[in-house]
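J.: pasting the sequence and the predicted model now:
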Amino acid sequence: MEDLLIQHVNLEKSENQERHRTEGFSSSKALVVRRGAPFRVSLQVEGRPFNPSTDYLMVKVMLGRLYARMPVTYSKKVSSSSWKAYIDPQDLNVHNPSIFISSPASASVGRYRFQLCVISKGGQQRSAFGKFVLLCNPWCREDAVYIPFEDQREEYVQNDSGLLFMGTAGNTVSRPWSFDQFEPGVLESCLNLLQVSPQHQKNRRLDYLNRNNPVYISRVVSAMINCEDDRGVLKGNWSGDFKQGVNPSMWTGSGDILRQWTESAYHPVKYGQCWVFAAVMCTVMRVLGIPCRVVTNFNSAHDTNANLVIEEYYSEMGQKLKHSKDSIWNFHVWVECWMNRKDLGSGMDGWQVLDPTPQERSGGVFCCGPASVKAIKDQRIDLLYDIPFVYAEVNADVHTFIVSQGRVVDHSKDTERVGSLICTKAVGFPRLQNITGDYKYIKSPTSTLTSRSSTASDDSTVRRASSSKGVLVFLALDKAPLAGEPVSFTVKVMNKQSVAKRMKVHVNAQAKEYNNSPSDTFWETHGIIQLAPKEVEVVRQQILPAQYEDVVGDNLINLAVVLEDMANHERFLASEEFNITSPQLTIQVSDESSIVPNKEQTATVTFTNPFSHMVSGVLTVAGAGLIQGKIQFRMLPLSPGGIVKQRITFSPTMVGAKMLQASVFLTNMNTTIRGFEMVFVNRA
């Protein structure tokens, strides 16, 4: 009788990846499947047919040196807690038998090998080998990362583009970002990240065992995105000097960063800031199958001494001073991942904060989280991980002092500025979703364009230094500032007393980076106003484009007004930090209804110079699933108000909603203008 020989193992890649919703990883050579669900492999046999009565099949699945061995049964009943292999008796082809391998919903994530053995009568044994990548499964109810709505799984796992929100709470800017999780090499980089981690290098067996738990995985990834303690992906730089690498503002997606890291033998990529760290982490988590979204906290407190108080100091002329180690970032970006938290007890499942930007150590390592958002809202600072730090980021009070000749002459407190807006991209739409209420109990809605005042009304949380003060001062922008237009604002002064007052008025503007104290004053004005008893005086001011364009660029402005009562020398402060938004590039895609894979399409990118002087720069166009790599064009000098149009061609490779994004880096201003257009690629 002829021997049974295994000629070939077919991993049935396209069928399995469609069933496991991993078809986006088609550029990878590996079979990519999700835990908690069976996948099919088929044997091509030679010699004689497979005989289910006399031939016995065994499967051995290996992750590093860990393994599970199981007989192949003829029962389709699988277990959510153990490995299982079976043949469907209704669909047995003796020349090409199919074996289904099913992993538990708590299997470890990673690169697996498997061995398929056929043991025949007489003890003859034939083996074949294969490989697969196993990811978490948010479609599986038993998986700790199960998220119950399909539109959320599409957004938080499958969507390869998104928006990062920056600027200020009153004037948010949406920056397009390409997560690139299905681009060539990205899956491999994310799996390599787990292998390069200190946890894996220290104890491979324990690391593989722990990779069943998304809490563990997320802490490893949070630490590995920065390079402070390990061979992590990104080096942070907030100095303003990026000559040794790439300005963080220039990155448009995660793929370039992850590939560069892998190709450099895991040397950190230079440079990242908070939104880059967060966006790259979002890519890694989505690749690993853990639902993830990027979140922005506006007016994010960095409370260095953990007293939930941020101190700010101003001079009597309205200049913000660098007197405190505490700081408030105009925005800070982190991620949330969706998972069960059995380690915390009931009620703490769902979204968890993870912050890969290196700020504070957690367990001796620069990482943060996962901190349950529900625990942050409920002030459960006794729970793991890093809840006190995140709680302070969204809840600290701001104490503001005016200093004159080395002594404090005014003090006020603001309990609403920190964490004034926490947001993420909406599910299925390119717009902002306000999630502040997930983190904190909202007292009452407040206008985001009306500024803080040290002497606001009694029902405000901004308190007067003493009840004897008889003057209120408010500072308000007339509208959200736009590049190329004057910054118009109003100072309103109210005399609450029955005596006339003579007041010195000092208005001061300083450029600032989102995460730093302001630099020197670039614009100021001083004057004196007379206030009759109970009078309200309104002063309108403008900062002209020519006065701010050279200093602001991608930075923000700290604007402050200090009033001094010339009779008793009492001071009163109001301040506002704001960004000046640049108009977006416009992208017009021709014949949008007929976009299908592998068919050349055209689009036109239009840029209008909004500035009061000539500009020149480089236009870059990119789009995961639409364009391989990037297309760049050098832009000739363009006069104020001038318009340039650039026609581009692209050939989509993937179906679904894809983001075409463009940016112009203005070399003579160190400023980037961006735009994006969502393109829907239909099946051919």
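T.: Alright, I've got the coordinates. Numbers count the residues shown, from 1 in each chain.
J.: switch to C-alpha atoms for all contacts and neighbour counts from now on
T.: Fine.
J.: how much space between Asn330 and Phe665?
T.: According to CA to CA, to the nearest Å, Asn330 stands 23 Å off from Phe665.
J.: oh sorry, the question was meant for Gly167
T.: From Gly167 across to Phe665, the span is 18 Å (CA to CA).
J.: show me which residues of the biggest helix by length in the chain are buried.
T.: In the chain, taking DSSP state H as the definition, the longest helix is helix 274-287. By neighbour count on 16 or more other CA atoms under 10 Å, the buried set for helix 274-287 is 274-287.
J.: try this one side by side with the last:
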Amino acid sequence: MRITMEFGPTPSITKGTKAVMLATFGDKAESCGGRWDAVITNLNENDIVLEIASPSNCPIGIWRCSVITGLIENKRMVSIKKVEEDIYMLLNPWNKDDNVYLSDEAERNEYVLNDVGKVWMGSYKEPKGRRWVFGQFEDVTLPCVILLLELSDLPHEDRGNPVLIARAISAVVNDADEGGLTIGRWDGNYADGTSPHAWTGSLPIMEEYMNSGGQPVAYAQCWVFSALTVTICRALGLPCRTTTNYVSAHDTNSSLTVDKFFDSRGEEIVGGPDGSCHDSCWNFHVWNDVWMSRPDLPQGYGGWQIIDATPQEMSESLMRCGPASVEAVRKGQVGFMYDTPFVFSEVNADVCHFREDTQSEWGFSRSRMNQYHVGRRIITKRVDVDDDVGDSDMWDVTVEYKSPEGSREERMAVFNAVKGVDRAQMLYDFPNQGQEDVFFDLIEIDQIHFGQPFSIVVKIENRSNEVRNIDAVLTANSIFYTGVTVHRLKRAEGHFQMEPNSQQTLKCEVLPEEYEPKLVDHSLIKIHAVANVTQTRQTWSEEDDFPLIKPPLDIKIEGNTVVGHPCTATFSFTNPLDKPLTNCVISVEGPGLQYPKILKTEDVNPRGSFTYSESFHPRRTGERKFVAAFSSDQLADIFGSISVSVSAP
């Protein structure tokens, strides 16, 4: 008896995509030295029980199996039986010989087996975890994942290499190159598709993709790309988690800095002086960490690796990113593959503010380098903790990616990275401009609920023994979470004199009626302050952003939560705005409870209550999650979840 295993369009023994085994008698099949093994473990008159062991570096995907039998006495009597069922080969984090081996059982349960988790959004001061149903064990998931791998440029013989698999995944989740899974959109116009805020899990996206014959699904943003990546990786056996970086730099010119330019009136110059600088700071950005060894890097750089499926910058001619070693990012080793300089800048770039200056040789002078702005906080879900109401399951992993801000280790990592990037070196050698004897402090805003006013407050202290004349500009804008300005909410400017060793406070109040009509996705507001001291040419600028706090979506379950018995879930919240909510949509989903639904509902009156009920019959026992999200033209991303314990009838 011989067993043949084949993979891909042109199976080859030398490339590891074909194996031929002679079945022998034994207790257990064991793969040794990268070889396949086939063992007959039981034999009777009617049945042969055969066990096959694959090598730990076996390419993953759909394999085809053939069984060849014959008689020793008559070699011409040969029968070939092709196994009709597809055989899915996956990575194995339980196998010590596999490059994705994860020794901790609790971590395997979280990063491979958990099919419901959280993606963190909000701001670094108010992180907010949003439930997501990953659904890696649903029927449609694995076929969809294999189809996406077929779209990638990854040769079949390389599909046993987790490094290259992860890199391919980061490319096919977005549609930028291969016509991948989802289409990204950030302008707030989702009329011809589904708003990113309406999704509650990966299953409806994958179903739509497969039912449409592989047409990319509209629409996604970074947290949707990241959640889909978790589904794909966990389905393949690759340990994966979503990770959120608050105040995430997007360095478009490989300088390891985020450069912003302002004119003499304190207005930002979009694109910089020559229109080619589009650096930005995203309020938050969600990527993924995958666990694997890195035999292609020096020892000590395995473990968590960053991949990013959000299409931002080209990497080797495709929109993809990673895997970049977390340890390499922490140490500033930007020469290690893949895309480490870009990821390093996301968490550790310095912010450069330049203001128009007629006395400068190139027309601008640097206001300051803000070393405490980027990578404020890096968050993921805590292992073995789950919280439907609050965020006690949040885990701050910032120290895994960077040393404490301002510490010697952090500055050394930055300078180590700068040495490897020519364009960055000139920015880090800029001389200080002018004498600085006036202290400015923009007071950060913590929590503002919808319907409340807020104020831009700057405290100023003249620490010199002379009079100082100061020009100041305060602005507030609504922004997308990518940092792009959408609407001006308010602007105030003034010129005033400060006596020696004196203090003064500037304040600009913004009322609800001034900001509510101009809010966009995530209801984010950026405040900005710019000041100039006439006598010393000292310039200063600072910025801060914050989301308006939204009401939670309350969920109540009625009925006996027993398999097959009727139950009702009721979803409710109160509209915090003085205007109606229109084009309302609610999405509900619960693995083992309710198949995903996206439904249009009635408008919600100003300051009125929203209530919606959904009947369901539990299908599976155990601890289950019900997840829901509400969105409208005026208010999006109202979400909630609840745990439901289902018993057998």
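T.: That came through fine. Keep in mind that what you see is a predicted model, and the values were worked out from it rather than measured.
J.: any idea what the TM-score comes out to?
T.: Here the TM-score for the pair of chains, by TM-score structural alignment, normalised by the length of the second structure, is 0.85; 599 aligned residues with a CA RMSD of 2.9 Å.
J.: returning to what we had before: okay, Asn330 and Phe665 of the first structure: which has more neighbours?
T.: A side-by-side neighbour count of Asn330 of the first structure and Phe665, using other CA atoms under 10 Å, places Asn330 first with 25 against 21.
J.: that one -> the second structure?
T.: The alignment partner of Asn330 of the first structure in the second structure, by TM-score structural alignment, is Asn283.
J.: excluding chain neighbours, give the residue nearest to that match in space.
T.: Val247 (4.7 Å; CA to CA, 6 or more residues apart in numbering).
J.: does the aligned residue in the first structure for that neighbour belong to a helix, a strand or coil?
T.: Under the alignment (TM-score structural alignment), Val247 of the second structure maps onto Asn299 of the first structure. Using DSSP: H, G, I helix; E, B strand; the rest coil, the structure places Asn299 of the first structure in strand.
J.: try Ala472 of the second structure
T.: strand.
J.: how about it: what's its closest non-neighbour residue?
T.: In space, Ala472 of the second structure is closest to Ala531, 4.3 Å off (CA to CA, 6+ apart).
J.: element containing the one you found?
T.: strand 524-533 (DSSP states H and E).
J.: average distance between that strand and the first structure?
T.: Aligned to the first structure and superposed, strand 524-533 of the second structure gives a mean residue distance of 2.7 Å (mean CA distance after the TM-score superposition for the first structure).
J.: tell me where the second structure has helices.
T.: Counting by DSSP H, the segments of the second structure that form helices are 105-108, 141-151, 162-172, 203-211, 222-235, 326-331, 340-348, 398-401, 408-419, 422-427, 512-515.
J.: now the residue positioned nearest the centre of the second structure, nearest residue through space, not along the chain?
T.: For the second structure, the residue nearest the mean C-alpha position is Val286 (2.2 Å; CA atoms, centre = their mean). In this structure, Val286 of the second structure finds its nearest non-sequential neighbour in Thr244, 4.3 Å apart by CA to CA, 6+ apart.
J.: I figured that neighbour was touching Trp120, is that so?
T.: Yes. The pair Thr244 of the second structure / Trp120 is scored as a contact, 6.0 Å apart, by CA atoms under 8 Å.
J.: neighbour-wise, which of these two wins?
T.: Thr244 (30 against 25).
J.: now do the more buried one against Lys600 of the second structure, distance only.
T.: For Thr244 of the second structure, the distance to Lys600 of the second structure - CA to CA - is 30 Å.
J.: re earlier: residues near the residue nearest to Asn283 of the second structure, how many?
T.: With other CA under 10 Å as criterion, Val247 of the second structure counts 27.
J.: any idea how far the match of Val247 of the second structure lies from Asn558 of the first structure?
T.: Asn299 of the first structure is 13 Å from Asn558 of the first structure, by CA to CA.
J.: quick one on the thing from earlier: mutual contacts of Thr244 and Trp120 of the second structure, please.
T.: Val286, Ile379, Thr380 (CA atoms under 8 Å, 6 or more residues apart in numbering).
J.: residues touching the first one, list them.
T.: Looking back up the chat, that one is Val286 of the second structure. Val286 of the second structure touches Val119, Trp120, Cys222, Trp223, Ser226, Thr242, Thr243, Thr244, Asn245, counting by CA under 8 Å, 6+ apart.
J.: any chance of TSV for those residues, columns distance to Ala636 of the second structure?
T.: Rendered in TSV, the data for the contacts of Val286 of the second structure read as follows (distance: CA to CA, whole Å):
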residue	distance to Ala636 of the second structure
Val119	16
Trp120	16
Cys222	16
Trp223	15
Ser226	19
Thr242	22
Thr243	22
Thr244	20
Asn245	21
